[in-house]
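Please find the sequence and the predicted model below.
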Amino acid sequence: MPQTRISRRHFTLATAAAAGSLALPSFAQGGWPTRPIRVVVPYTPGGFTDQMARLVQAGLQARLGQPVLIDNKPGANSLIGVDAVAKAAPDGSTFGVVIAAYAANTTLYPKLPYDPQKDLTGVSLMGVSPLLAAINVDAPFKNARELIAYARAHPGKVSFGSSGNGSAAHLTTELWKSLTQTYMIHIPYRGAAPALTDLMGGQIQLFFDAPTGLINQAKAGKVRLIGVAGDRRLAAAPEVPTFIEQGFAGFTGSTWAGMIAPAGTPREIVKRMSDEVARIIKSDETRAKLDAMGTIPAGSTPEEFDAFITAETAKWAKVIRTAGVKLE
């Protein structure tokens, strides 16, 4: 009968469709992502964290098929933005990009508005960036040795900026002060961009930061670079010697950028996002951009990033306690 033939045909098509769906990952059945994805950046636009987020933004949009929106929420050394991620629904619609301060805050603050172990999870380490030291072009010193001599002769006369209390820039400069036995005044900012603006304007004289913003301003003659806080020179600024080369043995400091998500986000979504970030980071196009920024590409698994955060937390805890860093 025609009706019987039609029914069998429908049954065959339905069976084939069901079998095909079983071959798809579980998150694909829910169609993730089905709406725009928000990436919270806990700093002002223009700084290293913001640039790293925007570096993967277009690639993620193309690969995931949904708009990826950058949401800058600066303040409190990233606590405001990170807390927004921690309290977001764990449905794959919210992620965050953090830097080294994320690990340092665990020691710096006696009580956080979130629990980094219970409320958040790592997605991928994106890149690691040795810090550069820059000085104002009109400062009464032109290099690291002259800066030390001036700071010793004029205690408290030199001020240095950072992207916030407990940031990699702050902690690295505190180590520098301890190593060189100098006294300089710390001026915290709500992000790297305003600190760099004040460095160029002469309101502060020294600023350690990720190379991305400093290199271009140095090429334009607006700041002077005096050293790399790494174990080798940067391909993007080969003329700038490391501090180790200049006789400051063992002095290094770096920041990094990585993506996090609210705890409870389905593991298959976290892994999918991690895989996509890694593919973008490791592409020839992105690697070239990172090289120009003085950043070493990474692109890790969620498990690797969680282990990295644990190690960073322990490392910064030691630095904070040894240097006696206090929140101002």
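Happy to help now that I have it. Numbering: from 1, shown residues only.

Could you use CA atoms for every contact and neighbour count after this?
Will do.

What separation do you get for Ala236 and Ala103?
Counting by CA to CA, to the nearest Å, the gap from Ala236 to Ala103 is 27 Å.

neighbour count winner among these two?
Taking neighbours as other CA atoms under 10 Å, Ala236 and Ala103 compare with Ala103 leading, 24 against 17.

That one sits in which helix or strand?
Assigned by DSSP states H and E, Ala103 belongs to helix 101-108.

list the helices and strands that helix packs on?
helix 302-323 (3 or more CA pairs under 8 Å, 6 or more residues apart in numbering; DSSP states H and E).

what's around Phe27, how many residues?
Phe27: 14 neighbours (other CA under 10 Å).

Name the SS class of it, please.
Following DSSP: H, G, I helix; E, B strand; the rest coil, the label given to Phe27 is helix.

can you map out the helices along the stretch 101-250 of the chain?
101-108, 144-153, 168-180, 192-201, 211-219 (DSSP state H, counting those that start in this stretch).

now the helix holding Ala103, how far from the centre of its chain.
13 Å (CA atoms, centre = their mean, to the nearest Å).

how much does it deviate in direction from helix 168-180?
Interaxial angle, helix 101-108 versus helix 168-180 (axes from the mean of the first three to the mean of the last three CA atoms, to 10 degrees): 60 degrees.

Helix 101-108 to helix 302-323, inter-axis angle?
Calculated by the same axes, to 10 degrees, helix 101-108 forms an angle of 50 degrees with helix 302-323.

contacting residues around helix 101-108?
77-78, 112, 116, 166-168, 309-310, 312-313, 316-317, 320, 326-327 (CA atoms under 8 Å, 6 or more residues apart in numbering).

Who wins on neighbours among the residues you listed?
Busiest of those [other CA under 10 Å] is Gly166, holding 30 neighbours.

quick one: contacts for that residue?
77, 101, 104-105, 108, 325, 327.

What residue, apart from its backbone neighbours, is nearest Ala263 spatially?
Excluding its sequence neighbours, the residue lying closest to Ala263 (CA to CA, 6 or more residues apart in numbering) is Leu120, at 4.4 Å.

so who does that neighbour touch?
85-86, 260-263 are the contacts of Leu120 under CA under 8 Å, 6+ apart.

and the contacts of Gly166, which are buried?
77, 101, 104-105, 108, 325 (16 or more other CA atoms under 10 Å).

Put this next to the previous one:
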Amino acid sequence: MKTSFQPQRRVLLAMALAASALLPAAHAQTWPSKPLRVIVNFPPGGAADQLARAIGVPLAEVLGQPVVVENRGGANGNIGGEAVAKAPADGYTLLMSSGGMVSVNPHLYPKMAFDPIKDLVPVAAAARVLVFLEVKPTLPVNNIKEFLAYIKANPGKLSFGSPGNGSSPHLATEMMKVQTNTFAVHVPYRGAAPAMQDLLGGQLDFMFDPGIGLQHVKAGKLKLLAVGSSKRSPLFPDVPTLDEAGLKGFDADTWFGFYAPAGTPPEVVSRLNREINKILGTQAVKDRILAIGGIPAPMSPSDFNMRASIDGARFGALIRARNIKAD
């Protein structure tokens, strides 16, 4: 009796294996069938939040499903990152983050509740985000050379804000301090927006801004002295880079983009990458990104991942040299 059922069992097993092989393709064909959630791992108002919302609207239109943005700030992006890392890998939960969560946080935190390299997969870069050295209007400097001379002559008397220890604005300031042999007091905040408010209010003297304060520069409420990028900003072509000011090789740019839980179907990742790259090429989204001082950065998931690895090496060296710790 047993042998008479063996051929039938083999047929059933073959059918089951064939059906399982078709599951990813079937999922890709039916995806998306419900709203997508984009978790931003920083508070509202910052560069990550603005990028998520600028891209989320046209992404919802092309996918035919709502894209809901949810802010989960804290721990330099780790809280939102963990939420996505532990979410179902079905293509319905994405993370919008600065690359720092992947390239910087492992150097800051001796223990993390997740491994951003293993537990997340890069989906699509969104923008290269520049940082802009801005000072309060009452600071008696009018250009980058005067500022560097002033901070050198007043060690420890100036304060600067950042979205938190190890954030790109904080690391940019540490780079500047190393290259100029100067000292200023760091005041970490939970996000770039509250730090910007205190710079506008005069409680801080300067800040490397990830772009959210440029509207205040145009309104004359802040003075923009330099760009912490390897190239000048197309938005302010007359503003020099710190490299031009004598800090050779200075580059504090970071790459913001989308991630998904590890195990997300490759077909879904490819579709998202393709659609987001198209969106980045539209004039409306280009203008939104340029308005916060960023530069659209369409690229493949592998190129985005490589960029994070390069940044991890250079920022990790700075963190160790400056003995920077998590908040």
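Right, received. Where do you want to start? Only a predicted model underlies this, so the values are computations on that prediction, with no experimental measurement involved.

Need the TM-score from the superposition.
The TM-score (TM-score structural alignment, normalised by the length of structure 2) is 0.88; 304 aligned residues with a CA RMSD of 1.8 Å.

quick one, strands of the stretch 201-327 of structure 2?
For the stretch 201-327 of structure 2, strands defined by DSSP state E, counting those that start in this stretch occupy the ranges 206-209, 223-227, 254-261, 294-296.

Might you report the residue contacts of Val277 of structure 1?
By CA under 8 Å, 6+ apart, the residues touching Val277 of structure 1 are 56, 60, 124, 126, 299.

Give me the aligned partner of the last one over in structure 2.
Just to be clear, that refers to Gly299 of structure 1. Aligning on TM-score structural alignment places Gly299 of structure 1 opposite Pro298 in structure 2.

so who does the residue nearest to that match when sequence neighbours are not counted touch?
Nearest residue to Pro298 of structure 2, sequence neighbours excluded (CA to CA, 6+ apart): Asn277, at 4.9 Å. By CA under 8 Å, 6+ apart, Asn277 of structure 2 lies in contact with 124, 126, 298-299.

what does Leu290 of structure 2 give?
235, 296.

do the same with the one 5 residues further on
By CA under 8 Å, 6+ apart, the residues touching Ile295 of structure 2 are 127-130, 286, 289.

Could you save these as JSON lines and add columns showing distance to Met96 of structure 2 and neighbour count?
What follows is the contacts of Ile295 of structure 2, written out as JSON lines (distance: CA to CA, whole Å; neighbours: other CA atoms under 10 Å):
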{"residue": "Ala127", "distance to Met96 of structure 2": "11", "neighbour count": "25"}
{"residue": "Arg128", "distance to Met96 of structure 2": "13", "neighbour count": "21"}
{"residue": "Val129", "distance to Met96 of structure 2": "13", "neighbour count": "27"}
{"residue": "Leu130", "distance to Met96 of structure 2": "17", "neighbour count": "27"}
{"residue": "Lys286", "distance to Met96 of structure 2": "17", "neighbour count": "19"}
{"residue": "Ile289", "distance to Met96 of structure 2": "14", "neighbour count": "24"}
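
I'd like to know how many residues surround the closest residue to Asp306 of structure 1 other than its chain neighbours.
Residue nearest to Asp306 of structure 1 in three dimensions, not counting chain neighbours: Gly122, with 5.2 Å by CA to CA, 6+ apart. Using other CA under 10 Å, the number of residues around Gly122 of structure 1 comes to 28.

What distance do you get for Gly122 of structure 1 to Ile99 of structure 1?
12 Å.

Need the residues touching each of the two.
With CA under 8 Å, 6+ apart, Gly122 of structure 1 and Ile99 have common neighbours Gly258.

tell me the contacts of the nearest residue to Thr212 of structure 1 once chain neighbours are set aside?
Nearest non-adjacent residue to Thr212 of structure 1, counting by CA to CA, 6+ apart: Met293, 4.3 Å away. Residues near Met293 of structure 1 by CA under 8 Å, 6+ apart: 211-213, 215, 236.

and which of those is nearest Ile204 of structure 1?
Comparing the contacts of Met293 of structure 1 against Ile204 of structure 1 with CA to CA places Gly213 closest, at 16.3 Å.

which residues touch the closest one?
Here Gly213 of structure 1 is in contact with 47-48, 293 (criterion: CA under 8 Å, 6+ apart).

and what of Val285 of structure 2?
54-55, 279.

Identify the residue of structure 1 aligned to it.
Match for Val285 of structure 2 (TM-score structural alignment): Thr286.

Identify the farthest-apart pair in the contacts of Gly166 of structure 1.
Asn77 and Val325 (14.0 Å).

neighbours around Thr34 of structure 1, how many?
Thr34 of structure 1: 12 neighbours (other CA under 10 Å).

The nearest residue to it once chain neighbours are set aside: which element?
What sits nearest to Thr34 of structure 1 in space, not counting adjacent residues and going by CA to CA, 6+ apart, is Gln66, at 7.3 Å. Assigned by DSSP H and E, Gln66 of structure 1 falls within no helix or strand.

which residues does Gln66 of structure 1 contact?
Here Gln66 of structure 1 is in contact with 33-37 (CA under 8 Å, 6+ apart).
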